[in-house]
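1. no sequence on hand, only this structure:
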């Protein structure tokens, strides 16, 4: 997922540069908002990648109870 987010960020930065060159103020604002969401998603994904998996084990049936 991280490589795809980096690719999207690069594309948005290119689009933002074009919007600046063309003077499209509304597009710049929208792209900036999208970039902030994308960067937050990337940061969240990086934090999740640093977590170690938790082994929950295999559930075992309880003893002492009979199935009805």
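-> Now that the structure is in, tell me what you want to look at. Only a predicted model underlies this, so the values are computations on that prediction, with no experimental measurement involved. Numbering: from 1, shown residues only.

2. going forward, measure contacts and count neighbours with C-alpha atoms only.
-> Will do.

3. in what helix or strand does the residue nearest the centre of the chain lie?
-> Centrality entry for the chain: nearest residue to the mean C-alpha point is residue 41, 3.2 Å, by Cα atoms, centre = their mean. Applying DSSP states H and E as the criterion places residue 41 in helix 25-50.

4. what residues of that helix count as buried?
-> Residues of helix 25-50 classed as buried: 28, 31, 35, 38, 42 (neighbour count, 16 or more other Cα atoms under 10 Å).

5. let's have these in a markdown table, adding distance to residue 52.
-> Output for the buried residues of helix 25-50, formatted as a markdown table (distance: Cα to Cα, whole Å):
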| residue | distance to residue 52 |
| --- | --- |
| 28 | 39 |
| 31 | 34 |
| 35 | 28 |
| 38 | 24 |
| 42 | 18 |
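
6. next up, a structure to set beside the first:
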């Protein structure tokens, strides 16, 4: 899965806010087709923000270096 770049979070928030304003304008003007298209774009922007929120932020996990065992298994 491709993850959005965390550095672009502010831009995604800006896009989401702009879409919300455009939806409100389209509803005021009665542009129903425009409203539906903007809602689809809004769902996409919110989905990308949700991906960023779910992304682990702990960084790199050191799992150590495996060692060879000289012990034989029964």
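-> All right, it came through fine. Just so it is clear, the model here is predicted, and its values are computed rather than measured.

7. give me the TM-score for this pair.
-> After superposition, the two chains reach a TM-score (TM-score structural alignment, normalised by the length of structure 1) of 0.71; 56 aligned residues with a Cα RMSD of 1.7 Å.

8. returning to what we had before: mind checking what the residue nearest to the centre of structure 1 lines up with in structure 2?
-> Aligning on TM-score structural alignment places residue 41 of structure 1 opposite residue 48 in structure 2.

9. please apply the same query to residue 29 of structure 1.
-> Checking TM-score structural alignment: residue 29 of structure 1 goes with residue 36.

10. ok, residue 13 of structure 1 next?
-> Residue 13 of structure 1 maps onto residue 20 in structure 2, by TM-score structural alignment.

11. tally of neighbours for its match?
-> Taking other Cα atoms under 10 Å as the criterion, the count of residues near residue 20 of structure 2 is 16.

12. isn't it up against residue 42?
-> Yes. Using Cα atoms under 8 Å, residue 20 of structure 2 is in contact with residue 42, at 7.4 Å.

13. what is in contact with these two at once?
-> With contacts defined as Cα atoms under 8 Å, 6 or more residues apart in numbering, no residue is shared by residue 20 of structure 2 and residue 42.

14. quick check: angle from the strand or helix carrying the match of residue 13 of structure 1 to helix 32-54?
-> Assigned by DSSP H and E, residue 20 of structure 2 belongs to helix 9-29. If you take axes from the mean of the first three to the mean of the last three Cα atoms, to 10 degrees, helix 9-29 of structure 2 sits at 160 degrees to helix 32-54.

15. what is the equivalent residue in structure 1 for residue 57 of structure 2?
-> With TM-score structural alignment as the criterion, residue 57 of structure 2 matches residue 51.
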